[in-house]
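[1] Turn this into a model:
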Amino acid sequence: MSHATRKRTTMSASWAMSCQSICPRNNAAITVRSTRRARNHGSWKGGWTESDRTLTVLVGFYRTPGHNSNRSYHEGVVRRREHNEMQTEFRIRGEFLRLLHTTGVYAVTDDALRPEELLQTVDALLTGGVRLFQFRDKRRSDRDRVSIASAIADRVHAQGGLMLVNDRADLAVAAGADGAHVGQDDLPAPAARALLGPSRVLGVSASYLPEIGPAEEAGADYIGFGAIFRTDTKADAEHAGLDLLSEACRQARIPVVAIGGITEARIADVIRRGADGVAAVSALFRTDDAAQAAAALLDAVARSRSAEIAESVRRRPKGSPLPFQG
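    Purely as a prediction, here's the structure:
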């Protein structure tokens, strides 16, 4: 073997090896405890996915210096396209997790408001910093709901936020929403996931611990757990309470959003019990200054998270890693 041939072969092997060592990772930031969940959840695992592995090996193969196989080249292009499509598919779901971590506040609309009032409040909440919304309307016709949901989605998307539709996965798709949230008495979660496809966010309500596992198996991205406190939105709803919330957060492998009677004063207790975020209706949509209310809730979540981390650091055994070091 000539010196040039040996050099080219060595370069080929090195190139392929270097390509195999590249590991695309999802950058959706979630809380320390949620990182453990995300590693076990679908596309947000912390290591290789099979698509990543196949893609990088083939890309390294068809780009090997001196390799002229048209078939290998086109196989590599196809795999790269499939990988890019997969990354695009799961971008929305990853973005939901990122926004849940960075903001922690999830606004659920009030169907008692007139459409123009609702849109004005959404604009105010966006000004206040809220980026996650759920359109909930149990009064109007499907046609009206799609129209209003589409208008909200346009506003939210323009500010880099996401919007889901409550109860109806079909209306979520029709309105161009980013996903749907279903309850235990709505369309079953597996059917909702089938309608939404793999690209949209699916949230599932739970009030009891046995309801969490099936939701995770159906492909839910988060659990809406509650009602934690008494709420005027669902006056007849049973109260799950803080102790049950704590156990739900311990058991769940996906993020848990606390809902039901959430106020600024109660956020610290909810976050302390392990919730990844809070969802609110009255505290955001039944107030004189929605922008100020949004800012207050966001600040309360941020302060509560900081206090929780500080307390975890204070209580950790001597010599143990910090909570954010895994």
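[2] rest of the way, CA atoms for contacts and neighbours
    OK.
[3] Just to be sure, His157 is in a strand?
    No - His157 is assigned helix when assessed by DSSP: H, G, I helix; E, B strand; the rest coil, not a strand.
[4] Spatially, and excluding backbone neighbours, which residue is closest to it.
    Distances taken as Cα to Cα, 6 or more residues apart in numbering put Met163 closest to His157, at 7.9 Å, once the chain neighbours are dropped.
[5] can you check Ser18 too?
    Closest residue in space to Ser18, ignoring its immediate chain neighbours: Gly60 at 7.9 Å, by Cα to Cα, 6+ apart.
[6] how about this one, so we can line them up?
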Amino acid sequence: MRCQRENMLLYAVTDRAWVGKQSLPEQVECALRGGVTCVQLREKQLDEQAFFQEALEMKRLCRKYHVPFLIDDNVELAIRCGADGVHVGQSDMNAGKVRSLIGDGMLLGVSVQTVEQALAAQDAGADYLGVGAVFATSTKQDAEAVSHEALRRICAAVQIPVVAIGGIGQGNILELSGTGVDGVAVVSAIFGAEDIESSCRALSALSRKMVGK
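    A predicted model of the protein is given here:
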């Protein structure tokens, strides 16, 4: 499977910090109805079996809406549940090792912050890159900032799709216009929204405007 640029347009990254009135699967379905084009399941607290069962439910939802489903970091679980792909950071398993484990049939996303990291990830078999934090973010306190100029250089240096992440919402998404990104990865502006579906519709329209579609 190779990454389609249109799948990067509005990339939802889950965070159960906002689970309350709705379960995480219910929140994800609202996001899918609102037009997200990719879903990454990020879990740091669940035990392996609960994570696996949740992943199966998320995969079912994503299949229903014909949207790629990826797992953050946990390569073994991504393979086991039949996810469409896996996303790893610089401190996770090496991208080349991940590619050797998942084969050519699954998507591989890699988080990068520099042109050097971007080129290394592309050479190791990454299908797309996540670049950030492009704005200050409350969901990942240790995230280092990436300037818009650095983002522009990364986009120009690689042939694979690039998605921006970090503090992105309706109020600043258009500031990324002209950087070359193919879309945005969003956490709190989706899952922290009062009306997730409506928020996603607005974010989708802005993301299309940002990339010139």
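[7] Thr231 of structure 1 matches what in structure 2?
    Matched across to structure 2, Thr231 of structure 1 falls on Thr137, judged by TM-score structural alignment.
[8] Test my guess that its match contacts Ile165.
    No - using Cα atoms under 8 Å, Thr137 of structure 2 is not in contact with Ile165; the gap is 9.1 Å.
[9] Between these two, point out the one with more neighbours.
    When Thr137 of structure 2 and Ile165 are compared for neighbours, Ile165 comes out ahead with 22 against 19, by other Cα atoms under 10 Å.
[10] After alignment, which residue of structure 1 pairs with that one?
    Under the alignment by TM-score structural alignment, Ile165 of structure 2 pairs with Ile259 in structure 1.
[11] Ok, Asp182 of structure 2 next?
    The alignment partner of Asp182 of structure 2 in structure 1, by TM-score structural alignment, is Asp276.
[12] Enumerate every residue touching that match.
    Counting by Cα atoms under 8 Å, 6 or more residues apart in numbering, Asp276 of structure 1 touches Thr31, Ser34, Leu100, His101, Gly104, Pro255, Val256, Val257, Ala258.
[13] quick one: which of the residues you listed has the most company?
    Among the contacts of Asp276 of structure 1, Ala258 has the most neighbours (other Cα under 10 Å), with 31 neighbours.
[14] where along structure 2 do the strands fall?
    Applying DSSP state E to structure 2 gives strands spanning 10-13, 38-41, 69-72, 85-88, 107-112, 128-131, 162-165, 183-186.
[15] TSV for the ones you listed, including distance to Ala55 of structure 2?
    TSV is the format used below for the strands of structure 2 (distance: least, Cα to Cα, whole Å):
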stretch	distance to Ala55 of structure 2
strand 10-13	13
strand 38-41	7
strand 69-72	8
strand 85-88	12
strand 107-112	16
strand 128-131	21
strand 162-165	22
strand 183-186	19
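[16] Trace Gln184 of structure 1 over to structure 2, please.
    Under the alignment (TM-score structural alignment), Gln184 of structure 1 maps onto Gln90 of structure 2.
[17] how far away is the aligned partner of Ala215 of structure 1 in structure 2 from Ser199 of structure 2?
    The alignment partner of Ala215 of structure 1 in structure 2, by TM-score structural alignment, is Ala121. Distance, Ala121 of structure 2 to Ser199 of structure 2, using Cα to Cα, to the nearest Å: 32 Å.
[18] same question, Leu101 of structure 2
    Separation of Leu101 of structure 2 from Ser199 of structure 2 (Cα to Cα) stands at 36 Å.
[19] Same drill for these two, tell me which one is more crowded.
    Counted by other Cα under 10 Å, Leu101 of structure 2 and Ser199 do not tie: Ser199 has more neighbours, with 21 against 13.
[20] about what we covered before: the residue nearest to Ser18 of structure 1 should be in a helix, yeah?
    Yes - checked against three-state DSSP, Gly60 of structure 1 lies within a helix.
[21] so it touches Ala16, yeah?
    Yes - the pair Gly60 of structure 1 and Ala16 qualifies as a contact (Cα under 8 Å) at a distance of 4.6 Å.
[22] how about the helices in structure 2?
    Using DSSP state H, the helices of structure 2 run over 24-34, 48-64, 75-81, 95-102, 115-123, 148-157, 188-191, 196-211.
[23] nearest to Val131 of structure 2, of the ones you listed?
    Proximity of the helices of structure 2 to Val131 of structure 2 was assessed by Cα to Cα; the nearest stretch is helix 148-157, lying at 7.0 Å.
[24] Perfect, that will be all.
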